[in-house]
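Asks: pasting the structure only:
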């Protein structure tokens, strides 16, 4: 019999998850993380491909609410845990799962799907486009200084160590305040806050347990940083490394104080930040940005499941009035011409027969959706075409956003 695709039964989770672990390789998921992912899994949104009694394919989705330009939280399918057993490659199982999943997302009325790609080359053919990037940095703190504007005494911010678990509620409140201000951030439902306090990868064998420092002002927590301290020594002395897990702050003063603290921890010489926004402000507080060894990589991939609904859900930086001709063979209900009008208060997007101004495939529109990739850049790459003079620049400016979109953690 051909492999069968069906919705996951809750009691099958262990078998299903082992298929995923085997596909990705490496050691088993630590028990605490495994327990968390099992609790977060939505069986009714999870698919398995079964060959007799063997699970040979997996795909899931989380019910997320994603921040988009303008601050609206949009219902989004957070696509996750996608794998195909090595014994069953090249049989169309991935396409079958993606087809079923996007049909289900449409039926649920979610305008967006989003994912973090293990292999970015896979998902473009299903209409996903790279909508955010993430910045990483390896900073030599023996040669790079970070200055707090006005000095440390200019604001009554107090830093203190806190138990990561005990401080979780206060830290989560700071995170929640940031979500609508930056596109791409998910509003975390109950349970998701535990991601931030899982043991560091590798169990912390080579470094400290997860540490947390919070910034307080007038008795209120206004920022936090969570990190691991890995001691290292050589003939010249201490060469420890700080690995930043996450940092959020409600204002510039708390933000700068937390970053300065990380730069000045005793017995350390390196600060590693692995996932930060591309416009993160610390880059303008350091004395020598060249010695910060910055790198970019892809972040969140977005898919417009309902073009009209997705474009109406966000706001626009400048007034926009444009007809988009969208090519979308994988989700053909999106194909055709869409009349988009909007401004900073929101938008309207309806079917039209009017002459198109800009033509582009669904994956390119997805790249531009959160405002991090200008349509003009996509046009220079041959992924968008201007059909009416001036329309591309007009639409491109309207789609861009400040601050840059960013996904703070995988899912």
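Replies: Here it is on my side, so go on. Just so we're clear, the structure is a prediction, and the values are computed from it rather than from any experiment.

Asks: Please make it C-alpha for all contacts and neighbour counts, starting now.
Replies: Fine.

Asks: Does residue 260 lie in a helix or a strand, and which?
Replies: helix 252-263 (DSSP states H and E).

Asks: Give the next helix or strand downstream of the longest helix along the chain.
Replies: Counting residues, the longest helix found in the chain (DSSP state H) is helix 93-108. If you walk from helix 93-108 toward the C-terminus, the next helix or strand you reach (DSSP H and E) is strand 112-115.

Asks: Remind me what the following helix or strand past that following strand packs against, helices and strands.
Replies: Next along the chain after strand 112-115, taking DSSP H and E as the criterion, comes strand 129-130. Identification of packing neighbours for strand 129-130 by 3 or more Cα pairs under 8 Å, 6 or more residues apart in numbering; DSSP states H and E yields strand 301-304, helix 362-369.

Asks: Quick one: residues in contact with the longest helix of the chain.
Replies: Residues outside helix 93-108 that contact it (Cα atoms under 8 Å, 6 or more residues apart in numbering) are 5, 47, 49, 57, 59, 77, 83-84, 111, 113, 126, 305-306, 330.

Asks: Stretch 197-209 too?
Replies: Here stretch 197-209 has contacts from 30, 32-33, 164-165, 210, 228-231, using Cα under 8 Å, 6+ apart.

Asks: take a look at this one as well, against the first:
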């Protein structure tokens, strides 16, 4: 069979997205969910592979700005909606879409591409490395107590309408973006994503709720959550499902966690996605009773090595020559000299002897500071060619706070 790869037309969206739904199990999404993703689709950045009139492959990209170490927000292609029909696997369709997409990203001047993976094993061969992780936990509030920061009692909490409070919550979120690598500066329309709450995905829980943390009339934090009522012969055993939480200071954050852990008729707080260094771990009396687990989140690829490494800052002075391998995007191959510190960086091609050797995948894994070059070297993924260069670069690439992706796309 012959197939054609082309840019998506608006009239083709239903067929294109329907193929994606089928590739992900065939369960149709709720109408409101489907409508939001259609609204957010960037047609000029979406491609499909067609076999006659049938769509057999899809891939898209969103025009994001991603926070990086140092506080800058950097243009990044948010790779999304990737799928191949089960009838057309192992024919090079995915590779052809990844090839076209990365060529387009480079032509558009974006130094980074990012994605979340349904299957993490897929994207390493295209140069993506796991750059952030997310923490999940289940807090047994019958046995775990919280010790909150000084000033928490000066924060007032107010139950708020989910939609009417959205603007105030977005203002808090926007102030948080620069302080943690991996967060997305939300463009217009994306404020609707955290509000998406189709009944079909609640699993018997309540509609999404919102509580605002305020001080002197100013909103300084918020939590969105749902409650799943459960009962046993012993009484109420409800579950609080934390959807998202942001706060501008420790007292506001402490007030929100204390509220979530003390809601009547509940005995468990379930955390779905939080930073791996999140404050709640230091507020609880027994982290073991919270059963924390880790999962990969954001996968990142340097599309233009020089521009990407110059876009962030470094927490210690660094002067290192990197020998980079990148078979899928050969324009990145070769030696790059990176010099930088907390004020900025320069990264240019060089003929000097290499200090470290690694692939673009490892650069992606280390780029936001979530993985150390030392740990990657221990796995044989980075080679030190000059004594001392590995520790020097590893410290410089680090981040004082763990990178974190607040929501999927």
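Replies: Cool, got the structure. Fair warning: this is a prediction, and the values are worked out from it, not measured in the lab.

Asks: one step back: which of the contacts of stretch 197-209 of the first structure are buried?
Replies: Buried by 16 or more other Cα atoms under 10 Å: 164, 210, 228-231, out of the contacts of stretch 197-209 of the first structure.

Asks: any idea which of the helices and strands packed on strand 129-130 of the first structure is most buried?
Replies: strand 301-304 (a mean of 29; mean count of other Cα atoms under 10 Å).

Asks: quick revisit: what's the average distance for the longest helix of the first structure when superposed on the second structure?
Replies: In the superposition with the second structure, the average deviation recorded for helix 93-108 of the first structure is 0.3 Å (mean Cα distance after the TM-score superposition for the first structure).

Asks: residue furthest from the geometric center of the first structure?
Replies: Centroid-distance maximum for the first structure: residue 235 at 40.6 Å, with Cα atoms, centre = their mean.

Asks: That one maps to what in the second structure?
Replies: In the second structure, residue 235 of the first structure lines up with residue 233, judged by TM-score structural alignment.

Asks: where's the aligned partner of residue 366 of the first structure in the second structure relative to residue 119 of the second structure, distance?
Replies: Using TM-score structural alignment, the partner of residue 366 of the first structure in the second structure is residue 364. According to Cα to Cα, to the nearest Å, residue 364 of the second structure and residue 119 of the second structure sit 17 Å apart.

Asks: where do the helices sit along the stretch 1-150 of the first structure?
Replies: Secondary structure of the stretch 1-150 of the first structure by DSSP state H, counting those that start in this stretch: the helices cover 13-24, 31-40, 93-108.

Asks: mind giving me JSON lines with the ones you listed and columns for distance to residue 193 of the first structure?
Replies: Converted to JSON lines, the helices of the stretch 1-150 of the first structure look like this (distance: least, Cα to Cα, whole Å):
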{"stretch": "helix 13-24", "distance to residue 193 of the first structure": "22"}
{"stretch": "helix 31-40", "distance to residue 193 of the first structure": "10"}
{"stretch": "helix 93-108", "distance to residue 193 of the first structure": "25"}
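
Asks: quick one: which of the ones you listed is nearest residue 66 of the first structure?
Replies: helix 93-108 (14.7 Å; Cα to Cα).

Asks: what does stretch 384-391 of the first structure rub up against?
Replies: 322, 356-361, 364, 375-376, 378-379, 392.

Asks: Just those residues: which are in helices?
Replies: Going by DSSP H, the helices hold 364, 375-376, 378-379, 392 from the contacts of stretch 384-391 of the first structure.

Asks: end to end, how far does stretch 38-55 of the first structure reach?
Replies: For stretch 38-55 of the first structure, the end-to-end distance is 17 Å (Cα to Cα).

Asks: what sits up against it?
Replies: Taking Cα under 8 Å, 6+ apart as the rule, stretch 38-55 of the first structure contacts 1-10, 13, 15-16, 19, 56-62, 93, 97, 191-192.

Asks: ok so, going back, and the helix holding residue 260 of the first structure, how far from the second structure on average?
Replies: Counting by mean Cα distance after the TM-score superposition for the first structure, helix 252-263 of the first structure comes out at 0.3 Å.

Asks: No further questions, thank you.
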